[in-house]
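**Q** I need the structure of the sequence given here:
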Amino acid sequence: MRVITSYWICVGATLAFLSVLFGAAGAHWLEALKDLDLKNTYETAVRFQMFHSLSLMIIGLIINLKLAPGKLLIFSPFCIFLGTIIFCGSLYIISLSSLKWFGAVAPVGAGFLLTGWLMLGFSILTDKMHEHTAE
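**A** Predicted structure coming up:
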């Protein structure tokens, strides 16, 4: 198994662990919180973090399957990781503090997430195109 594969699986597993921890803690800590919007914001962060944690582990496995993974495939998990940290982090901060201006940071994280997903999709698509032209 390649080092980069192990790395993304470990990063994804760590983020998934934290997602479960934050979800469980939030279920207890946010119980007293009266603002339903803040609870929903926190739960959205937990959900997005878990989805993207799992995706990082899967991308790590995909990289391992490729004999020569392209740059798009190699860099897509970096974007997804940064996007997860920035997007979910800003949602956690918004829901747990009075720093509501952090809402302006969330779209930056979303942009990284979207870029990472596009890079992954294009890497698979271009890989398939190269397979067909090689035949």
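
**Q** contacts, neighbours, all on C-alpha from now
**A** OK.

**Q** what residues are up against Gly109?
**A** The neighbours of Gly109, taking Cα atoms under 8 Å, 6 or more residues apart in numbering as the test, are Leu82, Gly83, Thr84, Ile85, Ile86, Phe87, Cys88.

**Q** to compare against the first, here's the next sequence to fold:
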Amino acid sequence: MHAAPDREARLVLGFGALLAATGVAMAALGSHAFADILVGKAALRFDSALRLHLMHAPALLALGATRGLARTRWWQAAAIAIALGCIVFCGGLYLAALDVSAVVLAVVPAGGSLMMLGWVTALVGYVRGPAS
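**A** Take a look at the predicted model:
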């Protein structure tokens, strides 16, 4: 019998589920509502955002489900960095692709860096294992 996930794990699981739902919505919007405006670079940006958006949904679900396998502070830092990174990276690319604002492209690399940092942080937390 597994213990019920704690509040932090439930938040990460919930955010993973939210990413999945919004990812499906963005895929539908991209192929229907935005189909005429997503050409060239805009289509590439939207596709990159969508790919990472949808990849991080099950990844965050896995992170939330494995809460007890990593050191708490490392796990918390990883979850925050990955979630924020996904919002900044994917959100920035979506906005740029839809020509809402090209200025946001300046923060997209920071979002990608946050996601990478988050996964490296998760790696360290899992390798170190839970606190004894």
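
**Q** circling back to that earlier point, could you dump the contacts of Gly109 of structure 1 to TSV with distance to Leu38 of structure 1?
**A** Converted to TSV, those look like this (distance: Cα to Cα, whole Å):
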residue	distance to Leu38 of structure 1
Leu82	23
Gly83	21
Thr84	19
Ile85	19
Ile86	18
Phe87	15
Cys88	13
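
**Q** structure 1: helices as residue ranges?
**A** With helices called from DSSP state H, structure 1 shows them at 3-29, 36-65, 71-96, 106-134.

**Q** and these, which is most packed in?
**A** Among these, helix 71-96 has the highest mean neighbour count (mean count of other Cα atoms under 10 Å), at a mean of 21.

**Q** that one aligns to what range in structure 2?
**A** On structure 2, the counterpart of helix 71-96 of structure 1 by TM-score structural alignment is residues 73-98.

**Q** check the offset of that stretch from the chain's centre.
**A** Chain-centre distance of stretch 73-98 of structure 2: 5 Å, with Cα atoms, centre = their mean, to the nearest Å.

**Q** and Leu18 of structure 1, what pairs with it in structure 2?
**A** Counting by TM-score structural alignment, the partner of Leu18 of structure 1 is Thr22.

**Q** most centrally placed residue in structure 2?
**A** The residue lying closest to the centre of structure 2 (Cα atoms, centre = their mean) is Cys86, at 3.5 Å.

**Q** correct me if wrong: that one contacts Met115.
**A** Yes: judged on Cα atoms under 8 Å, Cys86 of structure 2 makes contact with Met115 at a distance of 6.5 Å.

**Q** stretch 82-91 of structure 2 vs structure 1, mean deviation?
**A** Compared with structure 1 after the fit, stretch 82-91 of structure 2 shows a mean deviation of 0.3 Å (mean Cα distance after the TM-score superposition for structure 1).

**Q** got a list of contacts for that stretch?
**A** By Cα under 8 Å, 6+ apart, the residues outside stretch 82-91 of structure 2 that reach it are 15, 48-50, 52-53, 56, 107-119.

**Q** one more pass at 6 Å, please.
**A** Residues outside stretch 82-91 of structure 2 that contact it (Cα atoms under 6 Å, 6 or more residues apart in numbering) are Ala49, Val108, Gly111, Gly112, Leu114, Met115, Gly118.

**Q** which residues touch the first one?
**A** Under the criterion of Cα under 6 Å, 6+ apart, the contact list for Ala49 of structure 2 reads Cys90, Leu93.

**Q** need the max-distance pair from the contacts of Gly109 of structure 1.
**A** Longest distance between any two of the contacts of Gly109 of structure 1 is 9.9 Å, between Leu82 and Cys88; criterion Cα to Cα.

**Q** could you report the distance from the closest residue to Ile80 of structure 2 other than its chain neighbours to Leu44 of structure 2?
**A** Nearest residue to Ile80 of structure 2, sequence neighbours excluded (Cα to Cα, 6 or more residues apart in numbering): Gly118, at 7.5 Å. Using Cα to Cα, to the nearest Å, Gly118 of structure 2 is found at 25 Å from Leu44 of structure 2.
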